[in-house]
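**Q** Sequence first, predicted coordinates after that:
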Amino acid sequence: MKNVIITGTSRGIGLELAGIFAGAGYRVLALSRNPRPVSAWGHPNITAFAFDLSSETDLHKLESYVAGSWDGQVDILVNNAGKLVNKPFAKISRDEFEAVYRVNVFGVASVIRTVLPFMPADGHVVNISSMGGVQGSVKFPGLAAYSSAKGAVISLTELLAEEYKETGPSFNVLALGAVQTEMLEEAFPGYKAPLSAAEMAAYIFDFALKGNAYYNGKLLQVSSSTP
């Protein structure tokens, strides 16, 4: 039974992904500020606790859990948690801009740094980015903090794959297009996406299990629409 950590599991893609992994027989540690939605399932393969990516205390809690309850092994890490602020650049405050980066960049880096000592050579880190963070893609006003942070996640993934290419684990990043989630509604009110959260979660599940046999340090654009 492999061990899987997923961040951002309170809703949307992360919540669906936790259910898919657990249903397939994997042990899942579901991390989010609000663990109630996933805990309510009472699934025997899921452990969930409140988790703030920017909290050193919570990062130590994560480290202790993996070392104690999982015998020190994490096979798959999916960094799905994200924060979005939709405001014109001139109106977004420094605190709001930094809050987006604390979750989408610094939080991702901190979770990876915490989990890396427990990952085997054939482990797989999957970072979830956005088409808005892909250089040359269509950009939208109001998303300066979010999209630039997602661009940083792409570069971070490429750099870590290079740094750990001799020892593993593998690092890849998925730049998602429009998926019908609450976050999409925040970014594009009223827009109807072609894919549901469950459909995208099914794709990420398959990629997390098999993608590192084919890719390392790669950006895959998973999008059928604009946005």
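**A** Structure received. Numbers count the residues shown, from 1 in each chain.

**Q** Could you use CA atoms for every contact and neighbour count after this?
**A** Will do.

**Q** What are the contacting residues of stretch 207-225?
**A** The set of residues that contact stretch 207-225 without belonging to it, under C-alpha atoms under 8 Å, 6 or more residues apart in numbering, is 76, 78, 122, 124-126, 131, 154, 157-162, 170-178, 193-194.

**Q** Can you say which of those residues are buried?
**A** 76, 78, 124-126, 131, 154, 157-158, 160-161, 170-178, 193 (16 or more other C-alpha atoms under 10 Å).

**Q** Can you flag which of those belong to helices?
**A** When the buried ones among the contacts of stretch 207-225 are checked against helices using DSSP state H, the ones located there are 154, 157-158, 160-161.

**Q** Check it against this one:
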Amino acid sequence: MSKNIVITGTSRGIGFELAQLFANEGHNVLALSRNTAPLTAVNHKNIKVLATDLGKESDIEKAVNYISLNWKNVDILINNAGKLVNKPFENITQQDFIDVYQVNVFSVAKVTQCMLPFMKAGSHVVTISSMGGIQGSMKFPGLAAYSSAKGAVITLSELLAEEYKEQQIAFNVLALGAVQTEMLEEAFPGYVAPLSAKEMASYIFNFSLTGNQFYNGKVLQVSNSTP
């Protein structure tokens, strides 16, 4: 049976591949991204692409309006959008922190908050974090804003799992290791990851559809390398 899937950060990398995986399997996808050109060019009948700056509540409301008019319910939300700044800590500005937290934490909270009224028992919220956000994991210089934000969103998901357990809406986090994406190149220039964006998207696709049967309020470390 086809499901309604909302995915953020779909212009490149994992989000771009995920949208197509779901659409090719007959699911309805609402793809939210500032840059709509890549998925618009794919021109898939099951993908609705909305130009969305996640820092603007008015843009998120456009997604809410689309769902209200066309879907009525959301089965899966994948908070995939991310922003990374790679700078020595002494050079990171307050604005850098705000910009990174806006996409990686505040927007995750806002999008989730807006989608929850459309979600019923059995729905699944999957948030993409990073091994850098896991306490006790290896940390790397230059990623103070990014990794701390990815840690914050893990705790947020754990809290929401508890708050919405009576509604039987599951919240889980996938803390990803290295995947060959443009963002990885920003964090670790020249590093070659063991996994492609398409391979990781395939894992997230399956987890999003079935993981809530086995997990709620959990963080799964999806990594076979360091970083």
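**A** Right, received. Where do you want to start? None of these values were measured; they are calculated from a predicted model.

**Q** Distance to A201 of the first structure added to the ones in helices among the buried ones among the contacts of stretch 207-225 of the first structure, as TSV?
**A** Formatted as TSV, these follow (distance: C-alpha to C-alpha, whole Å):
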residue	distance to A201 of the first structure
I154	19
T157	20
E158	23
L160	24
A161	23
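
**Q** Out of those, which is nearest to M200 of the first structure?
**A** Looking at those and their distance to M200 of the first structure, the nearest is I154, at 18.8 Å (C-alpha to C-alpha).

**Q** Run through the residues that contact the aligned partner of that closest one in the second structure.
**A** In the second structure, the residue matched to I154 of the first structure (TM-score structural alignment) is I154. Contacts for I154 of the second structure were tallied using C-alpha under 8 Å, 6+ apart; they are 129, 133, 173, 219.

**Q** go with 10 Å
**A** Taking C-alpha atoms under 10 Å, 6 or more residues apart in numbering as the definition of contact, the neighbours of I154 of the second structure are 105, 127-130, 133-134, 171-175, 217-219.

**Q** what do you get for S123 of the second structure?
**A** When contacts are counted by C-alpha under 10 Å, 6+ apart, S123 of the second structure touches 3, 73-77, 116, 167-171, 208-209, 212.

**Q** Apply 7 Å and report the result again.
**A** By C-alpha atoms under 7 Å, 6 or more residues apart in numbering, the contact set of S123 of the second structure is 75-76, 169-170.

**Q** Against N3 of the first structure, how distant is the residue nearest to the spatial centre of the first structure?
**A** What sits nearest the mean C-alpha location of the first structure, by C-alpha atoms, centre = their mean, is N80, with 1.7 Å. Computed as C-alpha to C-alpha, to the nearest Å, the N80 of the first structure to N3 of the first structure distance reads 16 Å.

**Q** now do F21 of the first structure
**A** As judged by C-alpha to C-alpha, F21 of the first structure and N3 of the first structure stand 10 Å apart.

**Q** L84 of the first structure too?
**A** Per C-alpha to C-alpha, L84 of the first structure is found 29 Å from N3 of the first structure.

**Q** just V28 of the first structure next, same as before
**A** V28 of the first structure is 6 Å from N3 of the first structure, where distance means C-alpha to C-alpha.

**Q** Looking at these two, which is more packed in?
**A** Legend: neighbour count by other C-alpha atoms under 10 Å for V28 of the first structure and N3, higher for V28 (27 against 21).

**Q** wait, doesn't that one sit right on I5?
**A** Yes - V28 of the first structure is in contact with I5 according to C-alpha atoms under 7 Å; the separation is 5.8 Å.

**Q** Any buried residues in stretch 213-227 of the first structure, and which?
**A** Of all the residues in stretch 213-227 of the first structure, those buried under the rule 16+ other C-alpha under 10 Å are 216-220, 222-223, 227.

**Q** can you check stretch 126-135 of the second structure too?
**A** Along stretch 126-135 of the second structure, these residues count as buried under the neighbour rule (16+ other C-alpha under 10 Å): 126-134.

**Q** and which of those residues is nearest to S148 of the second structure?
**A** Each of these was scored against S148 of the second structure by C-alpha to C-alpha, and G133 proved nearest at 6.0 Å.

**Q** Now do the strands in the second structure.
**A** With DSSP state E, the ranges of strands along the second structure come out as 4-8, 28-33, 47-51, 76-79, 124-130, 170-176, 218-222.

**Q** relative to its centroid, which residue of the first structure is most remote?
**A** Going by C-alpha atoms, centre = their mean, the residue of the first structure most distant from its centre is A90, 28.3 Å out.

**Q** what's the distance between R33 of the first structure and F49 of the first structure?
**A** The gap separating R33 of the first structure from F49 of the first structure is 8 Å, by C-alpha to C-alpha.
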